[in-house]
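S.K.: Just need the structure, nothing else, for what follows:
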Amino acid sequence: MEKPPRLLSSHLLLKNRVYEVMLNRDLLTWKGVQTKKKIVSGSIHNSFKVGSYCVPVSEIITVRETEADSRTKDNGRWQKMSQKATEAYPYAFTVSCVKRARQHHWRCNDVTFHCADGTVCQQWVQTIRDQLSALREML
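M.R.: Down below sits the predicted model:
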């Protein structure tokens, strides 16, 4: 089976770690990259390895630009963003999606990605909105 073409791909900051974030027609995925850009408590740390995550586009509720202030709320917990992180990645957008929980329950989950460039941030928001509109038209 052929993979759908990639619509967007960028290195974005999520929870003080750099991820390769990719969007195609069906999936929004983010995978931790090995990099020296892990920013914690105002200093840059050595390389790290983190997991890979994906959300079907059909499970995205909305996307919106958000303020890249010093606190973000992901997975129901407030997270402190370092000063250097918010300076290096001053733009942000939040993807709200449904998350499958135990026993056929669903929960809303927000994931906030931070961008170094405002144009890239707007491009992500618009492209995800376009994908959601295309899904609505198919229904």
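
S.K.: contacts and neighbour counts: CA atoms only from here.
M.R.: Noted.

S.K.: What ranges does this protein have for its strands?
M.R.: Using DSSP state E, the strands of the chain run over 6-14, 17-24, 27-32, 38-40, 43-45, 52-56, 60-67, 71-74, 77-80, 91-100, 106-115.

S.K.: Kindly calculate the angle that the second one makes with strand 27-32.
M.R.: Pointing back at strand 17-24 there. 160 degrees (axes from the mean of the first three to the mean of the last three C-alpha atoms, to 10 degrees).

S.K.: now strand 17-24 against strand 106-115, angle please.
M.R.: Using the same axes, to 10 degrees: strand 17-24 against strand 106-115 is 110 degrees.

S.K.: Alongside the first, I'd like the structure of this one:
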Amino acid sequence: LFPVVYLATAVIFALIAANLPNTRGLASAAALLVAVGFLCWLPISIERLQLGARAAELLRTYDPAAPPAVMVNFSWVFWANTLCILAALALMGTALALAAVLPTLGWVVMGTAVASAVIGTLFWGDWPPFMSYLIVLVLAIGLMRLPA
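M.R.: Predicted structure coming up:
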């Protein structure tokens, strides 16, 4: 599900970028970063699908003294995805604020994304991907409320 949402967000951000003449560069960079985040999440999704296919066997042969190695060496991909998505949200928020499309919401989205990156990396050492979706949801609600 995550890759589908990332891909859809990249397309939507690209459409927004096409309609923001003054801040098109920022919005385009945001769309590009979401696309990179999408690519970073693909190996994680593939590993999870393979893990799901092996789940019954892993449960049947589970030995607490020697747990199976799952999702090994994916930390860098996870963090690359996380930082790309949060940077994209910060850039899109800034683009919308500077273009005076959604100034207040744009700055709130930018600030929330930057704070999330700092909190996730420095304090929590983790960032649940669904938390980024909440920021996207707030942004989407603001965009839907714009007059046509």
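
S.K.: TM-score them against each other, please.
M.R.: With the length set by TM-score structural alignment, normalised by the length of the first structure, the two chains reach a TM-score of 0.24; 50 aligned residues with a C-alpha RMSD of 4.4 Å.

S.K.: before we move on, the earlier item: with respect to I128 of the first structure, which of the strands of the first structure lies nearest?
M.R.: strand 60-67 (7.0 Å; C-alpha to C-alpha).

S.K.: about what we covered before: would you tell me which one of the strands of the first structure is buried the most?
M.R.: Using mean count of other C-alpha atoms under 10 Å, the stretch among those with the largest mean neighbour count is strand 17-24, at a mean of 21.

S.K.: which helices and strands does that strand pack with?
M.R.: strand 6-14, strand 27-32, strand 38-40 (3 or more C-alpha pairs under 8 Å, 6 or more residues apart in numbering; DSSP states H and E).

S.K.: Can you say which of those is nearest to R71 of the first structure?
M.R.: Evaluated over those, closeness to R71 of the first structure peaks at strand 6-14, with 12.0 Å, by C-alpha to C-alpha.

S.K.: Apart from its chain neighbours, what residue comes closest to H11 of the first structure?
M.R.: In this structure, H11 of the first structure finds its nearest non-sequential neighbour in E20, 4.5 Å apart by C-alpha to C-alpha, 6 or more residues apart in numbering.

S.K.: What separation do you get for L23 of the first structure and I44 of the first structure?
M.R.: For L23 of the first structure, the distance to I44 of the first structure (C-alpha to C-alpha, to the nearest Å) stands at 28 Å.
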